[in-house]
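1. Provided below for reference: sequence and predicted model.
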Amino acid sequence: MGGTTDAAGSFSTVFDLQQPSAAPGSTVTVTAVVGGRSGSAALTVVGPFGSCRAG
């Protein structure tokens, strides 16, 4: 998955939650793995098109 890393070292990317469809109010867990380390975040779907915010 491609993305962008800013000057502070924060990485961002976009992913599609519509396959399968993610309903507003549902929770999605995203896990990133880099160099043998991992981190996870639970996100709440807030819009009809799968937009998320950190929950």
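-> Received, thanks.
2. please count neighbours and contacts with C-alpha atoms only from this point.
-> OK.
3. quick one: residue 44 and residue 30 touch, right?
-> No - counting by Cα atoms under 8 Å, residue 44 stays clear of residue 30, with 10.8 Å between them.
4. neighbour count for these two, which is higher?
-> More crowded of residue 44 and residue 30, by other Cα atoms under 10 Å: residue 44, with 20 against 10.
5. ok, and here's another one to check against it:
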Amino acid sequence: GESFEHPDAAFSRLQDYVFIMGFAVVKTAGSDTTGRVRYGCIHHGQRRNYRLLF
């Protein structure tokens, strides 16, 4: 396992990997103050329809 100084550095590394693999991830939960972040695949799970567009 890799460790990172800041969640943004981890997200950048993760985005590089998933781009090569052909998919994408988004930040689903967490904060910069705690240093813990949860990521999710954009093609898996429930839609987040906060604006009630559909």
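-> Ah, there it is. On a predicted model such as this, the values are computed, not experimentally measured, just so you know.
6. next, the TM-score between them, please.
-> The TM-score (TM-score structural alignment, normalised by the length of the second structure) is 0.28; 32 aligned residues with a Cα RMSD of 3.3 Å.
7. rewinding a little: so what sits against both of residue 44 and residue 30 of the first structure?
-> Common neighbours of residue 44 of the first structure and residue 30, using Cα atoms under 8 Å, 6 or more residues apart in numbering, do not exist here.
8. which other helices and strands does the helix or strand where residue 40 of the first structure lies contact?
-> Residue 40 of the first structure is part of strand 37-45 when elements are defined by DSSP states H and E. Counting by 3 or more Cα pairs under 8 Å, 6 or more residues apart in numbering; DSSP states H and E, the packing neighbours recorded for strand 37-45 of the first structure are strand 27-34, strand 52-54.
9. list the buried ones in the shortest one?
-> In other words, strand 52-54 of the first structure. Buried residues in strand 52-54 of the first structure, counted by 16 or more other Cα atoms under 10 Å: residue 52.
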